[in-house]
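Colleague: Sharing a model prediction with you, sequence too.
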Amino acid sequence: MTVFAALSTISCASSSIVQSESSISSNRKTPAQIETREPEAATGVTQQQLVVAEKFMVVAANPYASQAGFNILQQGGDAIDAAVAVQAMLTLVEPQSSGIGGGAFILYWNNQAKKLFSIDARETAPAAATPELFLDETGKPVKWIKAVVGGRSVGVPGVLAGLDLAHKRWGNLSWSALFDDAIERSANGFSVSPRMAKMVAMAYNPGIKQLPEVKRYLYPNNKPVAAGHLLKNPKLAQTYRIIANQGAQAFYQGQLAESIVSAVQNAPIAPGTLSLADLANYQAVYRQPICAEYRQQKLCGMAPPSSGGTTVLQTLKLLEPFNLGKQANSLAAIHLISQAARLAFADRNRYIADPDFAPVPVEQMFNDDYLATRRQLIQSNQDMGKAVAGVLAPVGSDNAIERPNTSHFSIIDKQGNAISVTTSIEMAFGSALMVEGFLLNNQLTDFSLSPTQGGKLVSNRVEPNKRPRSSMAPFIGFDKQGELSMVLGSPGGSRIINYVTQNIIGMIDWQLDPLQAASLPHFTHRNDYLALEKATEITELEVQLSAMGHKVKVINLNSGVHTIQVKNGKLLGAADPRREGVALGQ
């Protein structure tokens, strides 16, 4: 097999530009009660429909955001322009999931040049950060929930730098025009969504009740904002006016940068070391996408420091010789997919990290002989138990925790250009530090809280200027003629990998359209236990799977897969019914 654009060890990203080679019903029941393991899960199920268009399409996690992107495309903007408008709006209307205070991974297909590009806009650790950042006075890792809140967990935000990098090269409309909708909505107010209201009421992130700025915003009169409440954010409107008029650099230098640094260094809880120099020196970087063939489709995702691309593709390559059948979510298919996921996650947890700081053995992970050896561990009717990583490098496994509070949007413009963006501030409402109308991330908790494991250094440990490992998995696929076939991705913490894998298999192996694939009952495996989505028909297989040796848990599983499929000259788009997003096209 061929892994396009994968080197024997990925390291030291070049400053030069790198290019790659050229319905089944879910029978879903009423929303389940809140499941604390998956804090975003209990937000209901929306009625969705498959949207068909001919010219362009945008699918995002909130109707305001989809509309902002649609407006830009209708005005003659391209996919890059629309992406800026979508992210600006998401910062306002979905603050629990993403924002300009966070980071993103961006895949962009330039249809005119027939080239795929990827941009790493992941946050970086401050220059003063050390491997002991999250250790207590006894040298032990602090509890994760204590690591989250406050300034210590804030990485240098990257999403604006990444979008700016893309816009300067490929954007069509002026940068200033891309913020109009977000400015208007910030100033005049937006209707709080049921999802946002529920996340506020849950207060799963304790910081939103502990830190004064965000508490004033989300708890007016000491009561959580309710669904349908008209919420205004004049500070964000002013922030966007500055960024629109002065460019993205105004975020990284000047008044806004000073406000960010002050908020982090003077945080009432766990002050951090983020500095003006950290912001001024931040750069989004081009990375070589990682691509592999699966059943005559070429699928491309993000290379490290995201583990999304490698782990999704490794799972699929392990599965390729197996017949997953024509029936979606059959007992045999669930078993086989979970076994491949076990093996891929074992390698992920040990080896994936920032390639600028540690060699990442991507080529070895996709070697045919290595895959064949790993594949032999998969039995047809028995769970293999805890998978052990292959022996590729002398490093320790990681204990980083990723929560499912992220967003994804997919866009195709009328020129056939496509962009797939997964964007996040990590925990629900990030670090809970709010500055100038937006929340700052807590992405540094995506590092291993302990720098060592089993006496070995962990590749994904905290180091100055390093990017934490991620599970974000934006994907773009191509048919056997090399033409664009799909654009997708999902939020969901480390389960993103499972959600995207299942969606791809749904469309390729089971010939489902994007809505059918997104509506399938979920199952996930991260080399821990087999999770079956609560209140769906898939739970009927629990007894049989348990008899095969699986440790099964029935829980809420909350994806947000947003997909555009290109088929027979049409654009087929769908938003995951578990969230509030919509697909809009023309």
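Modeller: Alright, I've got the coordinates.
Colleague: Could you use CA atoms for every contact and neighbour count after this?
Modeller: Fine.
Colleague: what ranges do the helices span in the stretch 151-300 of the chain?
Modeller: Assigned by DSSP state H, counting those that start in this stretch, the helices in the stretch 151-300 of the chain fall at 159-170, 180-188, 194-202, 207-210, 212-218, 234-246, 249-252, 255-265, 276-281.
Colleague: any chance of the ones you listed in CSV, plus distance to P491?
Modeller: Formatted as CSV, the helices of the stretch 151-300 of the chain follow (distance: least, Cα to Cα, whole Å):
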stretch, distance to P491
helix 159-170, 16
helix 180-188, 22
helix 194-202, 14
helix 207-210, 21
helix 212-218, 23
helix 234-246, 24
helix 249-252, 25
helix 255-265, 26
helix 276-281, 26
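Colleague: The ones you listed: which one's closest to N111?
Modeller: N111 sits nearest to helix 159-170 of all the helices of the stretch 151-300 of the chain, at 11.4 Å, using Cα to Cα.
Colleague: for that closest one, packing partners?
Modeller: The helices and strands touching helix 159-170, judged by 3 or more Cα pairs under 8 Å, 6 or more residues apart in numbering; DSSP states H and E, are helix 79-93, strand 103-110, strand 115-121.
Colleague: So which of the ones you listed is the most surrounded?
Modeller: Highest mean neighbour count among the helices and strands packed on helix 159-170 (mean count of other Cα atoms under 10 Å): helix 79-93, with a mean of 29.
Colleague: how much does that helix deviate in direction from helix 194-202?
Modeller: 40 degrees (axes from the mean of the first three to the mean of the last three Cα atoms, to 10 degrees).
Colleague: Comparison target, given below:
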Amino acid sequence: MPSCKDSARQAHLTVHRIRPRRVLMSIFLLGILTACATPEPASVDGSGAPRPSAGEVTAGVAAAHPLAVEAGLDVLARGGTAADAAVAVQAMLGLVEPQSSGIGGGAFLLHYAADSGEITAFSGRETAPAGAEPDMFLDAEGEPLSWFEAIVGGRAVGVTGVMPMLGAAQQRFGALPWSALFDASIGAAEDGFEVPQRLARFAAGGRWPQAEVPDVIELFTNAEGETISAGEIWRNPAYGQTLRRMAERGPRTLLEPPISTRIIERASQPPLPGTLVQADFDAYAPVMSEAICGGFLDHRVCVPPPPSSGVALLQMLALLEHTDIDQRGPDDPVAWLQFAEASRLMYADRNQYVADPAFVDVPVAGLLDPAYVAERAELIGDRAGSLPEAGSPPGLAWAPDDRFRHTGTSHFVVVDAAGNVVTMTTSVESIFGTGRTVGGFFLNNQLTDFSFVPEVDGVPVANAVEPGKRPRSSMSPVLVFDVDDRLVAALGSPGGSAILAYNAKTIVGLLAWELSLQDAIDLPNLVTLGENFFGEASKFPEDVRTGLVELGIDVQPGRGEESGLHGVVFHADGRVEGAADPRREGIWRTLVDQEG
């Protein structure tokens, strides 16, 4: 039987850099983690300094709300691992940031084991029910439903996967009992907490139709009959009861009666009633696999496999290696032109080819094939061109799906005292999911991440709806390693389709422009959605904006601004540098900070 190293050697493609000074890197293709032994970790960093011992690692959490950070730190202080703390962080986020994620949603998680160097990818992506139909998001005339109509419909609800996924990760890598991970979130739900500004803003309504769903209105109306406001104390005792039950019964609690029965009943109500049945919940299982990795500037970047769109992020970084973006900087308009044009190429391919690999052939190797990437990179010119179509990578062809989604999502990173790391992106899809609640939590509307149109001109769409299928996701948690295979960064972001651009911007800032992680996160966001360029126009220096206009890019404000990047950088001397996106309410805090 071949060894793990032999198998890995057979299962990769070598990427030849266009600059000889760069070390050859490898793109590792999909595989089943349990079929291969753990690789040997590197013992030194690029400077030859010894890798810091486990006792020197500073444990910490970066997440979208201070209470979620504190919940994770509390678990770490009790001897919990990164996988243990991730459960506590998610449970608290579902209470204090329910517009973005929750126990009724789905997630992707990467786990790094410090003692072995093992990277494990977990998918808690939701699944479509057995009764799902390819035309379920078409109206009576065969036209796609409007976005705002579909996202509040019962048929948008998929089988929730985040807690079963966290259960699988915690069972494998945890140290504390499952029941010991919910104390902080139960206490906050029952005793109350100060309403954050972002939650109050979304609860107050606006352009999101979920704000008009009766469940949302009831949940966020206080004793005076008014919508909750920032700073007031708010309680969600129903959520606390749900967590108590989950602590006692385990990670599949929401998939079992009586809660699953209530989910089925609520999802089956109009408008657009869904088809969920108990058998759909019984059949659900999280997926554990190897990550896929690609090279960028003498580093290895690892992401989850499809249906995550991480492969698209790797492709974008590979495209940028065919430019001189690393010789430029954030004050150079040409650098942002290169970023924008690589984004366009990436999105064109992502929208056409990425889907659930259990149902369709996703050309992962083809999208990252060096010759194909080089061919696509030739389309990056000296000024913005027309919107590119998808290319033809080695593999099967699919029809395009050009929908861009806007989601309610969150990201967090946990580091424990042994140096184990969790980087996880989690979502209920749109703001408050469907707006429908059960047991104090929101039901997701992740099935609207499928293509509404099952085929184009007779050619099937890869991301079309099928029973049991998982919709394509933009969620792409990231791990970054140096040339000696030392972990140097863990990061990720919410933001719907823009997640890929947010992550790429931060990686470029960190690795190409050698910024601190915080400065890389703080860089202005630039997102290409179709023909348009959106982003934080006012954050670009005036000469950069002027230069971009001369290059054919007029950055428009109003979209592509709601990133929520969180991450950690590991320095060779043992320092751990965390950072949080100032655009949201997140923080980075260490166990030392808490104890101090």
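Modeller: All right, it came through fine. Treat the numbers as computed from the prediction; the structure is a model and nothing was measured.
Colleague: could the helices and strands packed on helix 159-170 of the first structure go into a markdown table alongside distance to R467 of the first structure?
Modeller: Output for these, formatted as a markdown table (distance: least, Cα to Cα, whole Å):
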| stretch | distance to R467 of the first structure |
| --- | --- |
| helix 79-93 | 21 |
| strand 103-110 | 10 |
| strand 115-121 | 9 |
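Colleague: will you turn the helices of the stretch 151-300 of the first structure into TSV that also has mean neighbour count and distance to S66 of the first structure?
Modeller: Below are the helices of the stretch 151-300 of the first structure laid out as TSV (neighbours: other Cα atoms under 10 Å; distance: least, Cα to Cα, whole Å):
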stretch	mean neighbour count	distance to S66 of the first structure
helix 159-170	21	17
helix 180-188	20	11
helix 194-202	19	16
helix 207-210	21	27
helix 212-218	18	23
helix 234-246	18	18
helix 249-252	20	24
helix 255-265	19	27
helix 276-281	17	30
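Colleague: out of the ones you listed, nearest to F438 of the first structure?
Modeller: helix 234-246 (6.4 Å).
Colleague: which other helices and strands contact that closest one?
Modeller: Packing partners of helix 234-246 of the first structure (3+ Cα pairs under 8 Å, 6+ apart): helix 180-188, helix 249-252.
Colleague: got the angle between the first one and helix 234-246?
Modeller: Counting by the same axes, to 10 degrees, helix 180-188 of the first structure points 150 degrees away from the direction of helix 234-246.
Colleague: Which residue numbers in the second structure does helix 180-188 of the first structure align to?
Modeller: Per TM-score structural alignment, the counterpart of helix 180-188 of the first structure in the second structure is residues 183-191.
Colleague: Give me the mean deviation of that stretch from the first structure.
Modeller: Comparison of stretch 183-191 of the second structure with the first structure after fitting gives an average deviation of 0.5 Å (mean Cα distance after the TM-score superposition for the first structure).
Colleague: what residue lies at the spatial centre of the first structure?
Modeller: In the first structure, the centroid-proximal residue (Cα atoms, centre = their mean) is M472; its distance is 3.4 Å.
Colleague: Could you look up the SS state of it?
Modeller: Secondary structure, DSSP: H, G, I helix; E, B strand; the rest coil: M472 of the first structure is coil.
Colleague: give the contact list for it.
Modeller: M472 of the first structure makes contacts with 105, 306-308, 422-423, 489-491, 493-494, 496-497, as judged by Cα atoms under 8 Å, 6 or more residues apart in numbering.
Colleague: top of those residues by neighbour count?
Modeller: S490 (34 neighbours; other Cα atoms under 10 Å).
Colleague: The second structure: which residue goes with that residue?
Modeller: Residue correspondence to the second structure (TM-score structural alignment): S490 of the first structure is matched to S493.
Colleague: Now that match: closest residue in space that isn't a chain neighbour?
Modeller: Leaving aside its chain neighbours, S493 of the second structure sits nearest to L565 (4.2 Å; criterion: Cα to Cα, 6 or more residues apart in numbering).
Colleague: Map that neighbour onto the first structure.
Modeller: Using TM-score structural alignment, L565 of the second structure lines up with V561 in the first structure.
Colleague: try P257 of the second structure
Modeller: P257 of the second structure maps onto G254 in the first structure, by TM-score structural alignment.
Colleague: Ok, L443 of the second structure next?
Modeller: Counting by TM-score structural alignment, the partner of L443 of the second structure is L440.
Colleague: Now do the same contact list for A129 of the first structure.
Modeller: Each residue near A129 of the first structure by Cα under 8 Å, 6+ apart is listed here: 273, 462-465.
Colleague: If you rank the residues you listed by neighbours, which is first?
Modeller: Ranking the contacts of A129 of the first structure using other Cα under 10 Å puts V462 first, with 27 neighbours.
Colleague: For the closest residue to that residue other than its chain neighbours, list the residues it contacts.
Modeller: The shortest distance from V462 of the first structure to any non-neighbouring residue, by Cα to Cα, 6+ apart, is to P131 (4.5 Å). Taking Cα under 8 Å, 6+ apart, we find P131 of the first structure in contact with 450-451, 461-463.
Colleague: among the residues you listed, which are in strands?
Modeller: Among those, no residue falls in strands (DSSP state E).
Colleague: Tell me where the stretch 251-400 of the second structure has strands.
Modeller: For the stretch 251-400 of the second structure, the strands defined by DSSP state E, counting those that start in this stretch occupy 287-289, 292-296, 299-303.
Colleague: for the stretch 451-586 of the first structure, same thing?
Modeller: 452-453, 456-457, 475-478, 484-488, 523-525, 530-533, 552-555, 562-567, 570-575, 582-585.
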